[in-house]
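In: need a 3D model of the sequence below.
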Amino acid sequence: MRSVIFDLDGTLADTSGDLIAAANVCFEGLGLGALLDPAKDAGTALRGGRAMLSLGFSRVDGFGEDEILRQYPVLLETYAKDIDTHTVMYDGAMDAVEALKSAGYGVGIATNKPEGLAEELMKRLGVRDAFASLVGADTLPVRKPDPEHLFEAVRRLGGDTAKTCLVGDSDTDRNTALAAGVPSILVTFGPSGEDMAALKPEALIDDFAELPSVVERLLAGA
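Out: Predicted structure coming up:
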């Protein structure tokens, strides 16, 4: 079976608002106020909790890696309690997923979000059942950009790792696809969209309506 594996944060859903809110709770707990801006720092939010903490602490003195390690569990706990207040699926995402499934593709998720949080978020958004697999940051001993993370998502849906493409929004996704030897499709509608072309993926899409035909072209010979 040919397969399409999606990143989650910044690709299928804009999760930045809830992530930044959780990080700001950490900063506020230290008496630092809200160090991150939901609009300006959305791109960093979609790179994960540690990236947000690092950015926030870079804006004040006296906090380093040790504090990032202390605050990361706090961030995860806070985020888990309020995971879907601001989060929305990108327009057309689920229409594209259903179109791919109707065309016979296996569809799954490979995310560097912890598996439990990813599962909970997708359930709350009402879309978990649309995906045949979900592999999170802690599902395996490795995570993206290690290709095994992608391959496991493909194997769990019964697909062929040689007949796969990865849809994402970051250099991590691009590097994962390169390591796996499969095509990457990067979305340009996220906060870091203007940077995607420089990563030279096999394809860029500005709208999820483009995805089924792009996938068909890239996997036509697979």
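
In: switch to C-alpha atoms for all contacts and neighbour counts from now on
Out: Will do.

In: who's in contact with the closest residue in space to Thr87 that isn't next to it in sequence?
Out: Excluding the flanking residues, the one nearest Thr87 by Cα to Cα, 6 or more residues apart in numbering is Thr15, at 4.6 Å. By Cα atoms under 8 Å, 6 or more residues apart in numbering, the contact list for Thr15 reads 9, 46, 84, 86-88.

In: need those residues in TSV with distance to Ala99, can you?
Out: Converted to TSV, these look like this (distance: Cα to Cα, whole Å):
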residue	distance to Ala99
Asp9	21
Leu46	26
Asp84	25
His86	26
Thr87	23
Val88	20
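
In: got a ChimeraX select line for the buried ones in those residues?
Out: Buried members of the contacts of Thr15, identified by 16 or more other Cα atoms under 10 Å, are gathered into one ChimeraX selection as follows:
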select :9,46,84,87
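
In: quickly name whichever of the contacts of Thr15 is closest to Thr164.
Out: Of all those, Thr164 sits closest to Asp9, with 19.8 Å by Cα to Cα.

In: ok, the closest one touching Gly43?
Out: No: applying Cα atoms under 8 Å as the test, Asp9 and Gly43 come out as separate, 10.2 Å apart.

In: intersection of neighbour lists for those two?
Out: Ser16.

In: pull the longest helix from the protein.
Out: Ranked by residue count and defined by DSSP state H, the top helix of the chain is helix 65-81.

In: would you do the same for the sequence below? I want to compare the two.
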Amino acid sequence: MPDTFPLVVFDLDGTLAETAGDLMGALNHVLAGDGLPPLPVDQARSLLGAGGRALIRRGFASAGRPLAEERLEGLFAAFLAFYEAHIADHSHLFPGVVASLDRLEAQGYAFAVCTNKMEGTAKRLLEVLGVAGRFRAICGQDTFAVSKPQPGALLDTIALAGGTPERSVMVGDSRTDIDTAKAARVPVVAVDFGYTDRPVQDFAPDRVIGHFDALDEAVADLMARRSPEGTIAFKA
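Out: This next block holds a predicted model:
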């Protein structure tokens, strides 16, 4: 599909931005409301990555407190309210993100975000961080009828951005991202500095990078491996 621009689809938390401090702050606000002690930020990498509701469930489990499912939506509303009021107290883009976007854009790439954050929250964070305008689509847990790791979340994000799966690459930091990309048959680059309780290499992404300086080469290599039929050979 020579007339279709290449697209890089990014996860957000732990991939584009270091957000653990603010997310854990919101979780600890919710835990404190139940009389539970705060969890340290260094536990974030084993708790984050599946959205706010999953974070609350995992936080209560880590604190040893059962959580009745009927309470979840109320706790999630409190979590969101606190988080949105403190959305970038500590959050920042990872080193090299903007320079990498600049280089890829100069080569003709477009960008999108597929996250398990709520869409409005994701857009607000990226606006505060100064990069929202770089993305053709910013899609969250509530954008479509499905969310990651369902492949439709990624495929619908690609479609909304005006791209095609055959000319797209996913960039993420967790098993959720890698499983999503594999199910959608889109190659995936994993960063090794994000939020995962196991080394990201364990989940067999197509490439692993330790800094955004290496993203351009990884994406170009995966794009170059497209077959004449327009598909890309990647790890099963």
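
In: TM-score of the superposed pair?
Out: Superposed pair, TM-score by TM-score structural alignment, normalised by the length of the first structure: 0.93. Supporting alignment: 221 aligned residues with a Cα RMSD of 1.7 Å.

In: quick revisit: which two of the contacts of Thr15 of the first structure have the greatest separation?
Out: Farthest apart among the contacts of Thr15 of the first structure - using Cα to Cα - are Leu46 and Asp84, which lie 14.4 Å from each other.

In: and for the aligned partner of Lys148 of the second structure in the first structure, the neighbour number?
Out: Using TM-score structural alignment as the criterion, Lys148 of the second structure maps onto Lys144 of the first structure. Counted with other Cα atoms under 10 Å, the neighbours of Lys144 of the first structure add up to 21.

In: again with Lys81 of the first structure
Out: 10.

In: what segments of the second structure are strands?
Out: Assigned by DSSP state E, the second structure shows strands spanning 7-10, 17-18, 92-93, 110-114, 137-139, 168-172, 188-191, 207-209.

In: so Leu215 of the second structure versus Pro187 of the second structure, what's the distance?
Out: Distance, Leu215 of the second structure to Pro187 of the second structure, by Cα to Cα, to the nearest Å: 13 Å.

In: more crowded one of those two?
Out: Legend: neighbour count by other Cα under 10 Å for Leu215 of the second structure and Pro187, higher for Pro187 (28 against 24).

In: quick one: what's aligned to that one in the first structure?
Out: For Pro187 of the second structure, the aligned position in the first structure is occupied by Pro183, per TM-score structural alignment.

In: contacts only, for the closest residue to that match other than its chain neighbours.
Out: Spatially, and ignoring its direct neighbours in sequence, Pro183 of the first structure is nearest to Cys165 (4.9 Å; Cα to Cα, 6+ apart). Under the criterion of Cα under 8 Å, 6+ apart, the neighbours of Cys165 of the first structure are 3-5, 177, 182-185, 215, 218-219.

In: likewise Tyr109 of the second structure?
Out: Per Cα under 8 Å, 6+ apart, neighbours of Tyr109 of the second structure: 5-8.

In: and the equivalent of it over in the first structure, how far from Pro145 of the first structure?
Out: In the first structure, the residue matched to Tyr109 of the second structure (TM-score structural alignment) is Tyr105. Distance from Tyr105 of the first structure to Pro145 of the first structure, counting by Cα to Cα: 23 Å.

In: picking up where we left off before, any chance of the strands of the second structure in TSV, with distance to Phe76 of the second structure too?
Out: Listed next are these as TSV, based on distance: least, Cα to Cα, whole Å:
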stretch	distance to Phe76 of the second structure
strand 7-10	24
strand 17-18	21
strand 92-93	23
strand 110-114	20
strand 137-139	19
strand 168-172	24
strand 188-191	28
strand 207-209	33
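
In: can you tell me which of these comes nearest to Leu55 of the second structure?
Out: strand 17-18 (15.9 Å).

In: post-alignment, the closest one versus the first structure, mean distance?
Out: Its aligned residues in the first structure lie a mean 0.7 Å from strand 17-18 of the second structure after superposition (mean Cα distance after the TM-score superposition for the first structure).

In: equivalent range in the first structure for that strand?
Out: With TM-score structural alignment as the criterion, strand 17-18 of the second structure aligns to 13-14.

In: check the offset of the matching stretch from the chain's centre.
Out: 8 Å (Cα atoms, centre = their mean, to the nearest Å).

In: what's in contact with it?
Out: 87-90, 190.

In: ok, stretch 203-217 of the first structure next?
Out: Counting by Cα under 8 Å, 6+ apart, residues outside stretch 203-217 of the first structure touching it are 4, 91-93, 95-96, 99-100, 165, 184-189, 196-197.

In: which parts of the first structure are helices?
Out: Counting by DSSP H, the helices of the first structure are 16-29, 42-45, 49-57, 65-81, 93-102, 115-124, 147-156, 171-180, 211-218.

In: which of these sits closest to Pro201 of the first structure?
Out: Between Pro201 of the first structure and these, the shortest gap by Cα to Cα is with helix 171-180, which sits at 6.6 Å.
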